[in-house]
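Asks: The following block contains a protein sequence and its predicted model.
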Amino acid sequence: MEQSPDWTARVSRTIAHEVRRHRTGRGMSAQQLADACEALGAPMPRTVISNLENGRRGSITVAEVMVLAAALDVPPATLVFPVGHVDEVEYLPGQSVPPLAAVEWWHGLLAPASSPLALLRRHRDLEVRIRNLYRGIWEQAIAEYQWHGEPDGPEAEAARDVARDLTTQLHELRDEIARRGLRLPALAGLDKVTPLPPGGDRALAR
């Protein structure tokens, strides 16, 4: 089935309108926006931008949306789905939702838990939580002038227990990622973010 030309035209018009809104809101001329695009390594002449905004150019590529968003310092999805400016957006032909829901769909926030995107996001979140726990242990030790040996005390031990549990979860998740044939995220440098207790980095280096 061919996609609706009316829908694609409406999407392009929305993007053009949002480009103009963000450009003028920043006090940028079309030439300044063109210069910003060129500085990013993706030249877009002023005439192209003007033709897009004025409706004389009825289509826009994904690459152009990306570079315009970067030049305007806005998330690309907000050029397609104007959050805060409309009540609904037609994210697919004949299918309308609130713009925030469309942005969440665009960013994969609604992806199934078993999807590669969800697995890799969970990996990142676990890694960040482990880093923060060990950082907190050592920051507390420094604040209390415990410079010798491993930080102790009930709070430090409780944090280590949580970190060990999260590390186990991270192992299991990395095993699942490997079984799925996906590229494992690197863990190198974790011990440089914050000093780890003895053995803490060995558990994460697997």
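Replies: Thanks, I have the structure now. Numbering: from 1, shown residues only.

Asks: use CA for all of it now, contacts and neighbours both
Replies: OK.

Asks: Have a look at the protein and report its longest helix.
Replies: If each helix of the chain is counted by residues according to DSSP state H, the longest one is helix 116-143.

Asks: On the three-state scheme, D152 is what?
Replies: For D152, the secondary structure call by DSSP: H, G, I helix; E, B strand; the rest coil comes out as coil.

Asks: putting a second one here so we can go through both:
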Amino acid sequence: MTQDDAPNWDAQLAATVAAEVRRRRKELGMSAQDLADACEQIGYPVPRNVIANMESGRRTTLPLPDVMVLAEALDTNPICLLYPVGYAETAPMLPDRDPVNTWTVLSWFTGEQNTGNGDALSLYRLHQAVVESAQRATGRAQDHRRQAADARDPGERAEALRSAEQYEQRAHDDHAYLGRIRAALREDALLLPQLPLGLDSIDDSPPTVNSPEDKDK
């Protein structure tokens, strides 16, 4: 196949999305009309004939809003339509380049590869991870407190209380770490992610920080 015969980059992207839309649609037992109806309900129509032309290859361009709405209608993520890890071995990355491993392209697209604005992305991902850790620790501490309250055996009660205290300490450490991460975001003039209920008091006395990546809390 000559270079002129090869499909161009945007057509390759559209073909990748089309193949995954068709695969996912069939997996869900949806017809093209079902998918069009689902897009209509979301509030951004993607007509059945557009879906059919896309899946058949007659439509070689695919606007990003269409990808986003189709992903929602198919109960998946837009990135999974663009780079279907597990279903496509390779995917097109940029024009005039050979397709590369799908996971590699997905990691590049989502910023897992620390380039450019990667520092900001790393801080936001770290923030989310610590929020989730703090919430898990708090929930488990509460579970163990309830177990201690219900326990009749003194040994079981003591063990449950010890576990509760350990998780409470872990939550306390996570809260402190989260405060340092948010201080780093402020120092870099970045927008602060919204804190969930139970963690919103962290900003009442924001700490200063030199290195939020230091995990020695």
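Replies: Looks like it arrived, so ask away. Keep in mind the model is a prediction, meaning the values are calculated, not measured.

Asks: before we move on, the earlier item: compared with structure 2, how much does the helix or strand following the longest helix of structure 1 deviate?
Replies: The element immediately downstream of helix 116-143 of structure 1 (helix or strand, assigned by DSSP states H and E) is helix 154-179. Between helix 154-179 of structure 1 and its aligned stretch in structure 2, the superposed structures give an average distance of 2.0 Å (mean Cα distance after the TM-score superposition for structure 1).

Asks: tell me the contacts of whatever residue of structure 2 lines up with V62 of structure 1?
Replies: Using TM-score structural alignment as the criterion, V62 of structure 1 maps onto L64 of structure 2. Taking Cα atoms under 8 Å, 6 or more residues apart in numbering, we find L64 of structure 2 in contact with no residue.

Asks: Spatially nearest residue to the counterpart of V80 of structure 1 in structure 2, not counting backbone neighbours?
Replies: The criterion is TM-score structural alignment: under it, V80 of structure 1 has L82 as its aligned partner in structure 2. Spatial nearest neighbour of L82 of structure 2, chain neighbours left out: V17 (5.3 Å); criterion: Cα to Cα, 6 or more residues apart in numbering.

Asks: just checking, what packs against the host helix or strand of the one you found?
Replies: When elements are defined using DSSP H and E, V17 of structure 2 is found to belong to helix 9-27. Helices and strands in packing contact with helix 9-27 of structure 2 are listed as helix 48-56, helix 78-82; criterion 3 or more Cα pairs under 8 Å, 6 or more residues apart in numbering; DSSP states H and E.

Asks: could I get the ones you listed as TSV with mean neighbour count and distance to L197 of structure 2?
Replies: Conversion of these to TSV gives the following (neighbours: other Cα atoms under 10 Å; distance: least, Cα to Cα, whole Å):
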stretch	mean neighbour count	distance to L197 of structure 2
helix 48-56	17	42
helix 78-82	21	29
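
Asks: I'd like those helices laid out as TSV, including distance to E27 of structure 2.
Replies: Rendered in TSV, the data for these read as follows (distance: least, Cα to Cα, whole Å):
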stretch	distance to E27 of structure 2
helix 48-56	15
helix 78-82	14
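
Asks: Can you tell me which of those helices is nearest to A32 of structure 2?
Replies: Relative to A32 of structure 2, the nearest member of those by Cα to Cα is helix 48-56, separated by 5.6 Å.

Asks: Any idea how far the closest one is from the middle of the chain?
Replies: Here the centre of mass of C-alpha atoms in helix 48-56 of structure 2, compared against the chain's by Cα atoms, centre = their mean, to the nearest Å, lies 28 Å away.

Asks: Report the mean deviation for it after fitting onto structure 1.
Replies: On superposition with structure 1, the mean distance recorded for helix 48-56 of structure 2 (mean Cα distance after the TM-score superposition for structure 1) is 1.4 Å.

Asks: on that earlier part again, what's near enough to touch the corresponding residue of structure 1 for the residue nearest to L82 of structure 2?
Replies: The criterion is TM-score structural alignment: under it, V17 of structure 2 has I15 as its aligned partner in structure 1. Shown in contact with I15 of structure 1 (Cα under 8 Å, 6+ apart): V65, L79, V80.

Asks: quick one: the first one and P154 of structure 1, what's the gap?
Replies: Counting by Cα to Cα, to the nearest Å, the gap from V65 of structure 1 to P154 of structure 1 is 52 Å.

Asks: And the second one, by the same measure?
Replies: The span separating L79 of structure 1 from P154 of structure 1 equals 50 Å under the rule Cα to Cα.

Asks: next one: Q169 of structure 1
Replies: Counting by Cα to Cα, the gap from Q169 of structure 1 to P154 of structure 1 is 23 Å.

Asks: same thing with L166 of structure 1?
Replies: Separation of L166 of structure 1 from P154 of structure 1 (Cα to Cα) stands at 18 Å.

Asks: Compare neighbour counts for the two and give me the winner.
Replies: Counting neighbours by other Cα atoms under 10 Å for L166 of structure 1 and for P154 shows that L166 has the greater number, 16 against 9.

Asks: Map the more buried one onto structure 2.
Replies: Checking with TM-score structural alignment, L166 of structure 1 has D174 as its match.

Asks: can you check A34 of structure 1 too?
Replies: With TM-score structural alignment as the criterion, A34 of structure 1 matches A36.
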